[in-house]
Structures are given as C-alpha cells and as structure tokens.
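Asker: Show me the folded form of this:
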Amino acid sequence: MNPESDADRRQAALPYTLLPITPSVIRELEDRQSSRAQLPLEGSLRPVEEVRNRGYSYRVGAGDVLNVVVWEHPELTNPGNELRDTQSAGRLVGPDGKMFYPYVGNFQAAGMTLAEIRDYIAENLQRVIRTPQVDVRVLEYRSQRVFVTGEVEQPGVSVIDDTPRGILDLINEHGGLRETASRRLAVLSREDESHLINLHALHARGDTRYNIALEPGDVLHIPDNSADKVFVLGEVEEQGSVPIDRNYMSLTEAIASARGMDALAANDASVFVFRSGVQPGVSQLCDCEPEEALVFGLDLSRADGILLAERFELQPRDVVYVSATDFARYNRVVSQILPTVSTLFQLDRLVND
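Answerer: Presented below is the predicted three-dimensional model:
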C-alpha cells in the first residue's frame, strides 16, 4: 500500500485513504472524540439531577391508589369506621382518570399533583367543614411505568414514584449489567424516537449528564457486546476478534490481546488499521471524501510508533492487520513449491531407475 498512489485508492471497489498515524492525527482524532462527547442531549432528554434541582412533583395517573386524610373527621377518612387497613381504604384513580371523594364527588385527578388534589378537596369540603385540613399521599404507584430490556440480569417493568429515577437507578434495580452487555451504548426509546446513551461516559467517567431522567412509557434497551469488537488479522500469534470491554481500546491493547506479533514473520514496520463507514470531520485529517474508508498505517519498529500505538483509540469493527516480512512471504512461496519440486524429483529418479 502506497500513500502516494492516489489512482489506486480512488479506483478501488471501495475507495480508501491511506493515512500515516502521526501526533497531529492522534490529536485530531482525540479532539473529534471529545467534541462528540460534548454534544447536547437530544429533544426532551434531561439529566435526572437537573430534574431534581428544578423541583419535581409527581403527577397522579390512572390506577394509582391515594390516601386522603381529613384531620378530626374520621368519618371522611374512613367512612363507617370500617375495620380496614390503610392500604385497602385507599381511593383508586379509575381508568378514566377520575376519583370519588365524599362531598366532593367525581373529579379528574389524573394529571394533578398531590398538592393540587389536596387544595381541590379542601376547597370543596368548605361547604360542609369549616377550614378543613387535608392531607393526600400515594399508597400505590401504578400508573407510570418504564421498561428495561436486553442484557440486564432481570429485564422487566418498574414504576415511577415521587422520586425522579434515572437510567442508572433503573439498571441497578434490575440487577445490573450482564457479562455480555455492551459497556458503550444503550438505547432509550421515547415517543417513537430512539436515543443513543453513552454508557461508557456514565459508568467509567461518571458523567451524570447521561443519567437521563425517565418518563412514563420509556423503554431502555441494553444491547449485547457483539458489535463492540475489533478484529486482529495477519502476522499475530492468535488471529480473531477482541471485545472492547471498557469502551476504550488502544492499538497496543488489541495486538497484545492477540498474544503479540509473530516474532519470525511479522513486519512491525507495516501495521494497518482499516476503518470503514462515514467518517465525520474526515476532511480535517486528509484530502478525502467523508464516505471513504480510512486505512491508518503505523511503523512499530520505531520507539515513537509504540507510543503512538498506545494513544491510538480503536473503534468498533476496526480491522487491525499486521503485514508479513518479504522473507516470510518468500518462505511461504517456497514451502508451497517444495512439495511439487520434491514430487518431480522422485518421479525423475523412478524413471531413471
């Protein structure tokens, strides 16, 4: 592969650009990665801390069970003095969002906060009670549900209560992540839209911006790590795929995970990383089109090459290829020819004998 051969790369079935790995390229890639991490959250996504700081009030929904207490009026709190526990004496918000209370009648409770329900009941009770003192609380939270699927220990349903709940809370409530779970990304579905959540920033860096506050109907999906792999091929001791467990893997780590380069056959001066797909901001790295694949080249026979390899961050589905030396290629050609030559030699001896 020759970086000067522009015609070859432009006319290839899949156009590519050969780009030597240099300190400036490393810095540019790191800046792009940092800028992507600083992108604002999409649409209605808000960190749970922001929701808490702004003041959060739970809004009652259909199916919730409320407990209404009118002080010094047990006949309203527990009509008929029935021997029932507090739980069974609660007031159910019906499927239509309405709730009944004596001397108040049916009213639309769904969508109201507890303070609004308390004030509404107290205002309507003034017809029969002087300055009523009313307290309202939720006995059972049933209306607002969120779902978690995929690679968690206990996929299922959770309900939102009077405390804002974020993505981390939901994952922990369901037993945490499985060994096969992706540590890079999660998918949050809300109102027919899907949003990618940076799990690595949340878990490894503690970036609470990605601890998104959940809303009723949200579906959080944790994918498996099958897409979080790089492939190491060529003159290494053990070719194969290497999972990115911590969302970060350097070129050095990938080669080391393949048990290093073959000491006899590898050409450490010709190590390549193949990266396909659309490359945002690629024009800042080279004179190439955004849809072109990138092939990064590195000389690991130099001391600075090893230092650069440690700083070069691999992306999922990257292919690392370690080239063979010319002598190794020559030996392979000879090893393939040798059986034929040996056979001809034996045939010649048989004929001569």
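Asker: C-alpha only now, for contacts and for neighbours.
Answerer: Will do.
Asker: Can you list the helices and strands that the lengthiest strand in the chain packs against?
Answerer: If each strand of the chain is counted by residues according to DSSP state E, the longest one is strand 266-275. Contact here means 3 or more CA pairs under 8 Å, 6 or more residues apart in numbering; DSSP states H and E; on that basis strand 266-275 packs against strand 293-298, strand 319-324.
Asker: Just the residues contacting the first one, thanks.
Answerer: Pointing back at strand 293-298 there. Counting contacts by CA atoms under 8 Å, 6 or more residues apart in numbering, the residues outside strand 293-298 that touch it are 14-21, 269-279, 305, 309.
Asker: Check which element follows it along the chain.
Answerer: Next along the chain after strand 293-298, taking DSSP states H and E as the criterion, comes helix 303-311.
Asker: hmm, back to that, what's next to the longest strand of the chain, contact-wise?
Answerer: Residues from elsewhere that reach strand 266-275, judged by CA under 8 Å, 6+ apart: 235-236, 261, 293-302, 315, 317-325, 328.
Asker: Among those residues, name the buried ones.
Answerer: Under a neighbour-count criterion of 16 or more other CA atoms under 10 Å, the subset of those counted as buried comprises 235-236, 261, 293-300, 315, 317-325, 328.
Asker: just to revisit the earlier point, mind putting the helices and strands packed on strand 266-275 into a markdown table with distance to Asp8?
Answerer: Formatted as a markdown table, the helices and strands packed on strand 266-275 follow (distance: least, CA to CA, whole Å):
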| stretch | distance to Asp8 |
| --- | --- |
| strand 293-298 | 13 |
| strand 319-324 | 19 |
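Asker: Please provide the structure for the following sequence as well, for comparison with the first:
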Amino acid sequence: MRVFMRFYFVLFLSLSLTACSLPRGAALMQEVVRETKADSPSFQVIEVTRTELATVAQWPRAAKQTKTYWPKASKGPNSSTIRAGDTVDLIIWDSNDNSLITSPGQKSTEMRGLTVSPSGAIFVPYLDDVVISGMTANDARRNIQTRLTDISPSAQVQLMLRQGLQNSVDLVSGVTSPGTYPLPSRNYNILSLLSQGGGIDKTLRNPQVRLVRGSKTYSIRAEALLSDHARNITLQGGDTVIVREDDRYFTALGATGSERIVYFDKEEITAMEALSMLGGLSDGRANLKAVLVLREYSTKQVGTGRNSPDLPYVVFAFDLTNADGLFAARNFDIEPDDTVLATESAVNAARALFGLIGSAFGLANAASGN
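Answerer: As a prediction, this is how the structure comes out:
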C-alpha cells in the first residue's frame, strides 16, 4: 500500500508541474497584462468601456491608414473633341473640272490616316498645317472647308475621326470585359464605362474603384459610387480605371472560431462584428472577460496627451460579461492590421489538469487491483 501512496504523490507532483506547460491555443489574461506592471512596460493596456471609448475615438488612426480622395463630378458639352494622337480621314469633294484639289476626271480626293500632331494640327495640301485640336469633328470639318474656299469655292469636306489613346480610357480589371474604350463624348462617365465593360465582378469582396489620372490616384468603394450620383464623375482621355478587392485585413488569434487573416468585407468593422465574422468565441476555452485587440501606432502618434496613446503598442481589452463591455465592443472600430485575440480561460487549464489527475488515479487503482 505504501508503494501505491508513494506512486500517487509522485504522479500528482509531476502532473502539477506538467499543468504549467499544458498546450493551449491562446494566452491567459494575466500573461498578457503582466507586462503593464513592469518598471518600463513595452505596451499599454486600455480596458475599453463606453466611457473610455469616447477618449479612444479621439486618438489618431493607426500608422498605416491612408486617406482616399475622389474627384468632383463635372460635365462638358455633349460631344467629343479632337486631341493629339487622334487620326483623321478627309474626303474633299469638288465638282469644278479645273479643281486644284481633285485629279482630272475625279470628283473627290481622299486623305486618310492624318495623325493629329502634338501641336494639335494636321497637314492639308494648299492649306499647310491646320489646327483642329480641341474642336469637335464637325467644327474641324467646317474650319477646313472654310479655309479651302479661297482655293476652291465649291469644295466640300467630309471628315471622319478615329480617337487615339488620348481620347480613350483603360478599364484594367474587375469587370467582365477589360480593355481600352474610346470616349464617345465629353459627358462619358465612369458608371457608363463600368457598364460597357460588363459590370463589376460580383465575386469581388467589397470592391474598390480606383482612378489613375496623370500622377494622381483616387479611390472609392463601389457601393459608395453606385449609391451617390454626385460621385459619378466624367472621364478624361488617358484615364485608367481599376476595380479590385479591398486588401485591408485584420488577424484573428486565440480561442476564436478560427485563427486566420480576415479581410474587410465592408468599409468599417466593429469589434463585435469581427468576432461574428470569426464564428464567435470558442466554448469552454475563451475568457469572455478578456477579448483583446492589439494595435500598433507610429512613434510620431504617441505621447502627445490625452488624445493619443502613451506607447506605440496598445492592447484594447473588452469584458463581454457585462452590458457596458458589450456596447463598447459594438462601437469600437477595428483598423487594418489589428489583431483580435481571444484569451484562454484559466478554468480550461484547470479542467485539463483535473482530467489528467483523474486518469492517473484510474490507472493507479487498476494497477492496485492487480
């Protein structure tokens, strides 16, 4: 009997030591906040309540946040103007038998493939360079015909315009039919372009529409563009439109329904919505008193007073066992690159220890019976 009592004692001692290193999927709350008691803590812990939420809301956005802009809508005359790089075809008709323009026995002459020069002109025989840039096709035809009057009063001009790259836009991705599209008029807007390209791909997550115009890039959520007529801007020649998924994300760790990278599926996500996207908290593992959001600020954003964090690394802690913590989580915005961490319940570790002890005593009793 003494042998088995000694065995029980040694087994209990070894299991107690083993419990300290039991494998767990998340940290205990006391492990996370232990750093705050250090003489020089490396991160700051904020227990988020509805009262504290008002203060945190005044803090700057995290370092990697960037502002997005969208140009104002504008309209021009309902026509397409000629620009450098466009191609013009001219047919000049003249019924005069002694015309300088047409060959003997012919009533017309054709001049095809006239490229509008960088200065906005085309070369027409007997007229030299004729500036037509900025004109509509009809205005350019009248201008050429008027100038030909001194040479051949009966001449009539027919003009066909083929728009070049400066009078077209590129629709790069995120639609059924990407490609280069000519501008049919100066009122051609971005929604018309997206529609002509087959519409935005419905499989895209929270699609973003980006406009590259010269050296500037603008961005807007597709939902905002579709819902606000004032955002439906007029396109300009040389514009590039890109439709792509929202690439912002946060990371989920610990005793949640899943541990993974989670992409934003809408413009703003609260802490409560983030937990819902993860499938909730793990039953029996998660500590509802300590759901954490880890965030990193730039060194320039800290230490400037009450409206800023004290340290670059901040842990926001939520107690979901009371209404105050629940409402705070409903109104706390997750930012890109945040980490949502559900800490491990201490009860879970204790249960594992007691289970091991129970199993050990069962084995010992079985050995004693033999």
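Asker: The longest strand of structure 1 against structure 2, how far on average?
Answerer: If you overlay the two and look at strand 266-275 of structure 1, the average distance to its match in structure 2 is 1.6 Å (mean CA distance after the TM-score superposition for structure 1).
Asker: now that strand: which residue numbers in structure 2?
Answerer: Residues 286-295 of structure 2 are where strand 266-275 of structure 1 lands when matched by TM-score structural alignment.
Asker: Over to Asp129 of structure 2. Which of the three states is it?
Answerer: Under DSSP: H, G, I helix; E, B strand; the rest coil, Asp129 of structure 2 falls in the strand class.
Asker: I'd say Thr136 of structure 2 and Thr81 touch.
Answerer: Yes. If you go by CA atoms under 8 Å, Thr136 of structure 2 and Thr81 touch, sitting 4.5 Å apart.
Asker: which of the two has more neighbours?
Answerer: Set side by side, Thr136 of structure 2 and Thr81 give different neighbour counts by other CA atoms under 10 Å, the larger being at Thr81 (23 against 18).
Asker: just checking, what residue in structure 1 corresponds to the more buried one?
Answerer: The criterion is TM-score structural alignment: under it, Thr81 of structure 2 has Tyr58 as its aligned partner in structure 1.
Asker: contacting residues around that match?
Answerer: By CA under 8 Å, 6+ apart, the neighbours of Tyr58 of structure 1 are Thr113, Leu114, Asp161, Asp162, Thr163.
Asker: Repeat that for Pro40 of structure 1.
Answerer: Per CA under 8 Å, 6+ apart, neighbours of Pro40 of structure 1: none.
Asker: Likewise for the one 5 residues further on?
Answerer: If you count contacts by CA under 8 Å, 6+ apart, Leu45 of structure 1 has them with Ile212, Ala213.
Asker: Ser194 of structure 1 now?
Answerer: Ser194 of structure 1 makes contact with Val187, Leu188 under the criterion CA under 8 Å, 6+ apart.
Asker: swap in Ile82 of structure 2?
Answerer: Contacts of Ile82 of structure 2 (CA under 8 Å, 6+ apart): Ile132, Ser133, Gly134, Met135, Thr136, Ala137, Leu161, Gln163, Asn167.
Asker: Quick check on the contacts of strand 293-298 of structure 1: which are buried?
Answerer: A residue is treated as buried here by neighbour count (16+ other CA under 10 Å); on that basis the buried members of the contacts of strand 293-298 of structure 1 are 15-19, 21, 269-276, 305, 309.
Asker: Of those residues, which pair is most distant in space?
Answerer: For those, the maximum inter-member distance is 26.1 Å, found between Pro15 and Gly305 (CA to CA).
Asker: Cross-check the contact I'm expecting between Leu76 of structure 1 and Tyr103.
Answerer: No. Using CA under 8 Å, Leu76 of structure 1 makes no contact with Tyr103, being 9.2 Å away.
Asker: More neighbours: which of these two?
Answerer: When Leu76 of structure 1 and Tyr103 are compared for neighbours, Leu76 comes out ahead with 16 against 13, by other CA under 10 Å.
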